[in-house]
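J.: Fold the stuff below for me.
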Amino acid sequence: MDTTKTSGAMLTAMRQTVPLVQCITNYVAMNIAANVMLAAGASPAMVHAEEEAGEFAAISGALTINIGTLSTSWLAGMRAAAKSANQSRKPWVLDPVAHYATDFRRAAVAELMELRPTIVRGNASEIIALAGGASKGQGVDSRDPVEQAEESAILLAKRHETVVAATGAVDFVTDGERAVRITGGSPLMPEVTALGCSLTCLVGAFAATSPNDPFAATVGALATFASAGETAGRQAEGPGSFSWRFLDALKSLDGRTLDSEARVSAA
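T.: Just a heads-up that it's a prediction; the model follows:
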């Protein structure tokens, strides 16, 4: 990773740019994802209809696709948006939520992977299964530790020439050659619905700001999330208070503080 591109510098640049990010995400995640994006300094747009998804992807800084509440019509919008993002040379992020659960989801993610996402962000179980391994995942929940997904993440990154982020207690990011781990966050984060989905959208915002270095952009987004989560967790009494404290921590986080707090280490 280019050491001149610190996570704090990218956070500052993202806020100055206020990138428009098309977030095709699930019903559960829309509200919290939009609030996370606004607190971080980006501009979210939840546009998923096939009739406009492709057109909107062309004018957005980045696209994120989350298959959490998948349907045939939503898949058509995802397909149109991903193709348009590729044609417009815009980065796009795939979140393969519980892709191993049903035949429909497996086929949908296989098709989307063929459209060459710039970044893939998922939990450990999703990344292991996507690489062809046997995971312990159940529904949207990860039952595998991130360290067991690292080899799968590297394999996926090389096979699809993409950046892969396996997120959890300690995040792992790789482009097949470089790899880092990011420490931070809070044990309360998995108890708040759709925070992981929101992280996917934030990765899109950083990628829009640094489209030529999706690896650094992914690390920057994850470091931002980890720092804000750790701050919120120190004061939260439970998942309810953590949720609003996280938004406040994200809003108040600045580039200098992020660079002093981020714990990113080479893997």
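
J.: hey, let's count contacts and neighbours off CA atoms from now on
T.: OK.

J.: can you pull the contacts of the residue sitting nearest the centre point of the chain?
T.: In the chain, the C-alpha closest to the average C-alpha coordinate belongs to residue 200, at a distance of 2.1 Å (CA atoms, centre = their mean). Neighbouring residues of residue 200 by CA atoms under 8 Å, 6 or more residues apart in numbering: 64, 66, 93, 94, 95, 121.

J.: C-terminal to the longest helix along the chain, what's the next element?
T.: If you go by DSSP state H, the chain has its longest helix at helix 214-235. Sequence order places helix 239-252 as the next helix or strand after helix 214-235, per DSSP states H and E.

J.: What is the helix or strand just after that following helix packed up against?
T.: Counting by DSSP H and E, the element after helix 239-252 in chain order, helix or strand, is helix 255-261. The contact analysis (3 or more CA pairs under 8 Å, 6 or more residues apart in numbering; DSSP states H and E) places helix 255-261 against helix 7-17, helix 214-235.

J.: re earlier: now do the longest helix of the chain and helix 239-252, the angle between them.
T.: Between helix 214-235 and helix 239-252, the angle comes out at 130 degrees (axes from the mean of the first three to the mean of the last three CA atoms, to 10 degrees).

J.: for the helices and strands packed on helix 255-261, which one sits closest to residue 163?
T.: helix 214-235 (6.0 Å; CA to CA).

J.: Sequence B follows; please return its structure for comparison with A:
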Amino acid sequence: MNQSIIHEAREATPLIHHLTNQVVMNFSANGLLSFGAAPVMAKAEEEAADMAYNADGVLLNIGTLTADDLSSMVRAGVAANEKGIPVVLDPVGVAATPFRKTAVKNILEQVKPTVIKGNAGELAHLVEIPWETKGVESVGDGNADEIAAKVAKMYQTAAVVTGKTDVICIENEILQNHTGHPILGKITGAGCLLGSVLSACLTTNESIGQQAMTAAAFYGLAAEHAAERTDVNGPGTFLPHFIDALSLNPAALERK
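T.: The predicted structure is shown next:
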């Protein structure tokens, strides 16, 4: 983890334009605020491009996608590309329905993402690697390094495959993050909020590989820190402590 990336992001307080799913809006907003960046949630087609032009980064998350949302995502993504700010695409549940698959294809034909982030099942689907999924969850098993590499090559972007070990691929380089805690799999929107933190880290001046690795490592360490508290008895008591942990100095979270 490159701690300077966290400090730089917090000093700048980047505005991250979220076109995200309805289930996680509040959690993503609070988590990103705790981290030290500024969230805005604006999905109306009439303002999506304007908001992107005003932002420092854009997050496209298709978790509860509608046809209207898709048009807004494309408008915001195109505007972000024109402005030269980072775009994170989170193809939530892309393998679940033909609508989602077609929507992501539509986005990728018109928007150049800086990073495509998702679980192994989601990203495997983008490169036609067989992988078992259940709704929006990845339940299969296989080579995450291969998936990340193929996504990065096919879409000429950085790829982040989340899981027990997060795998990052950028320009043929594979990085692995081993921080995190199983309890993250028991809360709604854990991956979605990681997309928010990643978007904020991408606004800094370091390499994309270091930015993505730092976001994943910091996020996992915050989860470990929260889960270790003696008053955490499960997902419900974990959540507020996790939000708190996202505000901590990264040095305080480093493994001893």
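
J.: After superposition, what's the TM-score, could you say?
T.: Once superposed, chain against chain, the TM-score is 0.95 (TM-score structural alignment, normalised by the length of structure 2); 253 aligned residues with a CA RMSD of 1.4 Å.

J.: Name the SS class of the counterpart of residue 57 of structure 1 in structure 2, please.
T.: In structure 2, residue 57 of structure 1 lines up with residue 52, judged by TM-score structural alignment. Under the three-state scheme (DSSP: H, G, I helix; E, B strand; the rest coil), residue 52 of structure 2 adopts helix.

J.: quick one, what contacts residue 52 of structure 2?
T.: Contacts of residue 52 of structure 2 by CA under 8 Å, 6+ apart are 17, 58, 76, 77, 79, 80.

J.: redo that, cut-off 10 Å
T.: Neighbouring residues of residue 52 of structure 2 by CA atoms under 10 Å, 6 or more residues apart in numbering: 15-18, 40, 42, 58-59, 73, 75-83, 85, 87.

J.: Which members of those residues are classed as buried?
T.: 15-18, 40, 42, 58-59, 73, 75-81, 85, 87 (16 or more other CA atoms under 10 Å).

J.: Translate residue 90 of structure 1 into the numbering of structure 2.
T.: Using TM-score structural alignment, residue 90 of structure 1 pairs with residue 85 in structure 2.

J.: What residue, apart from its backbone neighbours, is nearest that match spatially?
T.: Sequence neighbours aside, residue 57 is the residue nearest to residue 85 of structure 2 in space, at 5.4 Å (criterion: CA to CA, 6 or more residues apart in numbering).

J.: Please tell me how far the one you found sits from residue 38 of structure 2.
T.: 10 Å (CA to CA, to the nearest Å).

J.: Name the residues contacting each of these two.
T.: 14, 15, 16, 17, 196, 200.

J.: Quick check: the aligned residue for the second one in structure 1?
T.: Just to be clear, that refers to residue 15 of structure 2. Per TM-score structural alignment, residue 15 of structure 2 is aligned with residue 20.

J.: Its match: what's it in contact with?
T.: Residue 20 of structure 1 touches 37, 42-45, 57, 59-63, 204-205, 208-209, counting by CA under 10 Å, 6+ apart.

J.: Most neighbours among these, please name it.
T.: Ranked by neighbour count under the definition other CA atoms under 10 Å, the contacts of residue 20 of structure 1 are headed by residue 205 with 38 neighbours.

J.: The counterpart of that residue in structure 2 is in what secondary structure piece?
T.: Applying TM-score structural alignment, one finds that residue 205 of structure 1 aligns to residue 200 in structure 2. Element membership for residue 200 of structure 2 (DSSP H and E) is helix 190-201.
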